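Visitor: Model the structure of this input:
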Amino acid sequence: MTFVDIKDLVQIVFWIFASSITFLTYRNINKSLLSPVNTEYQKRVLENLSVLSNKLFSELKSGTQDYRGHSLQMQPIWKQMQSLYIEDKDSTRENGIDILDINITSEFLFSQNLADEVRYDPFIPNEIREAVTTYLDCRTKVSFDSTVSSLHDTLINIDKIIEANGEVPSSYFEEDINIFLENTYLDYMDNNGFSDEIIEEMNKNIMTQILEYIDSFNPRFNKN
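Guide: The predicted structure is shown next:
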């Protein structure tokens, strides 16, 4: 090997080494620049997941505004139903009540609103977003259908009372209809896969999934 060959070889090795150093330096600089962005993104993800978990938990905790046992709020529905029935009794008995004229349950609003929040939240991981929206979309539909069905059954019950007594006692619209409407609604929810027990289980499953995701960022549990 001549001196020129050795010189050329040294130059080739030098440029390879220099290129490697340049690439590694660029990668480290780029990583340093992106690190604050990644940290802020992860912070937002963890914050939004914590909010989501708290909303799911609030449905299971008695004493909270969203507790399912207190959140059906059937009273506005049957009060509105009473008004429609009294104002146009014959038409109501013949044609039923248009669901668009009736308030929907708070459970419907809770499920629908939370599903939309999660669906369009860029800081919710895809696998959790999919689990939440699939569950809540189905629950929203069943809640709507259960409201319609319970209203229909209530009208039938009113007709039976009229056939037996000639009129509907005023007390029926004060207490009985609320109990009948709520029980019928809950029966439809139960029969379509959303009993209290199932809802509690589904909420806890998603909360566990969220907890596992958050734990993956905890140095105590992350060995990598």
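
Visitor: from here on, contacts and neighbour counts on C-alpha atoms
Guide: OK.

Visitor: which SS class is residue 103?
Guide: Following DSSP: H, G, I helix; E, B strand; the rest coil, the label given to residue 103 is coil.

Visitor: any idea how far it lies from residue 92?
Guide: 16 Å (Cα to Cα, to the nearest Å).

Visitor: Can you tell me the SS state at residue 62?
Guide: Criterion first, three-state DSSP; result for residue 62: coil.

Visitor: Let's see this one next, to set against the first:
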Amino acid sequence: MKDIDSINKIAQICFYCITIILGFLTFRNAKRGLLNPVNTEYHKKVIERLSEVSEELASEFYNDSEKDWFQINDITNAVDRINDFYLENKEEILSKKQFPFCGYPLPELSSHLRTLISRINFDPFIPIKIRDLIIELLENRLEYTESIIVEELDRYCDELAEGLHTELFEYNDGLVQTRVNKRLSELGLDESQVQEAVNDIQIEIHHYFRSFQP
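Guide: Model prediction:
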């Protein structure tokens, strides 16, 4: 009789264990079933956002783009503003050999880079590794390009105050731009070098696409 009771108890224990295990497996499968669509939608959004970012970074190197490299890096407006101020105050500037700050505008590049940095830095759909690569490139460009442009425009102002570069006045924007480009090249930030850096980022994006498993 005791043997039968023992067998019944063991059978009940086995039954409860099996029931618990089946319940756990059922819960786990149900949880996976709920999470898979969420994960898939998230990665779809990541892929979509990375495609957009890749296009934004590359747009500077499209000739028909509104953000074409030569357009947003152009310093003609700044040089024209300096030239106009110089002509209006020529006698005073040359007599004092000093050029007062005239409030020249920076190229569109500055606002373009700041906008990109702000949008990308807080984007939850850009993987951290890729985001860090992009932000490093953009912040380096913003810091060095802006400072170099300001320094070269100030240098140009000082040279005008010394009576230099007045023979071919209308071409002085090319002079300043060439100086800026030379210094950017030395820092690895001219057009071809930035394009190469963007290509490297696009390769990382491509690797992410290939490694993604829905």
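
Visitor: Can you get me a residue count around residue 86 of the first structure?
Guide: Applying other Cα atoms under 10 Å, we find 10 other residues in the vicinity of residue 86 of the first structure.

Visitor: Next, work out how far apart it and residue 92 of the first structure are.
Guide: Taking Cα to Cα, one finds residue 86 of the first structure at 9 Å from residue 92 of the first structure.

Visitor: Residue 167 of the second structure sits in which helix or strand?
Guide: For residue 167 of the second structure, there is no enclosing helix or strand under DSSP states H and E.

Visitor: what's the burial count for it?
Guide: The number of residues packed near residue 167 of the second structure is 9, by other Cα under 10 Å.

Visitor: Now for it: which residues touch it?
Guide: Not one residue lies near residue 167 of the second structure by Cα atoms under 8 Å, 6 or more residues apart in numbering.

Visitor: Stretch 31-49 of the second structure vs the first structure, average distance?
Guide: For stretch 31-49 of the second structure, the mean deviation from the first structure after alignment is 1.5 Å (mean Cα distance after the TM-score superposition for the first structure).

Visitor: What residues sit buried inside that stretch?
Guide: The neighbour-count check on stretch 31-49 of the second structure (16 or more other Cα atoms under 10 Å) flags 43, 46-47, 49 as buried.

Visitor: for stretch 188-196 of the first structure, same thing?
Guide: Buried residues in stretch 188-196 of the first structure, counted by 16+ other Cα under 10 Å: 188-190, 194.

Visitor: Same question for stretch 86-97 of the second structure.
Guide: Buried residues in stretch 86-97 of the second structure, counting neighbours by 16+ other Cα under 10 Å, are found at 86, 90, 93, 97.

Visitor: Check the separation of the first and last residues in that stretch.
Guide: End-to-end for stretch 86-97 of the second structure, by Cα to Cα: 12 Å.

Visitor: The longest helix seen in the second structure packs against which elements?
Guide: In the second structure, assigned by DSSP state H, the helix with the most residues is helix 2-58. The contact analysis (3 or more Cα pairs under 8 Å, 6 or more residues apart in numbering; DSSP states H and E) places helix 2-58 of the second structure against helix 191-211.

Visitor: mean shift between the helix it packs on and the first structure?
Guide: With mean Cα distance after the TM-score superposition for the first structure, helix 191-211 of the second structure averages 1.1 Å from its match.

Visitor: Relative to the first structure, which residues correspond to that helix?
Guide: Under TM-score structural alignment, helix 191-211 of the second structure corresponds to residues 196-216 of the first structure.

Visitor: what does that stretch contact?
Guide: Applying Cα under 8 Å, 6+ apart, the contact partners of stretch 196-216 of the first structure are 46, 49-50, 53, 56-57, 60, 128, 131-132, 135, 190, 221-222.
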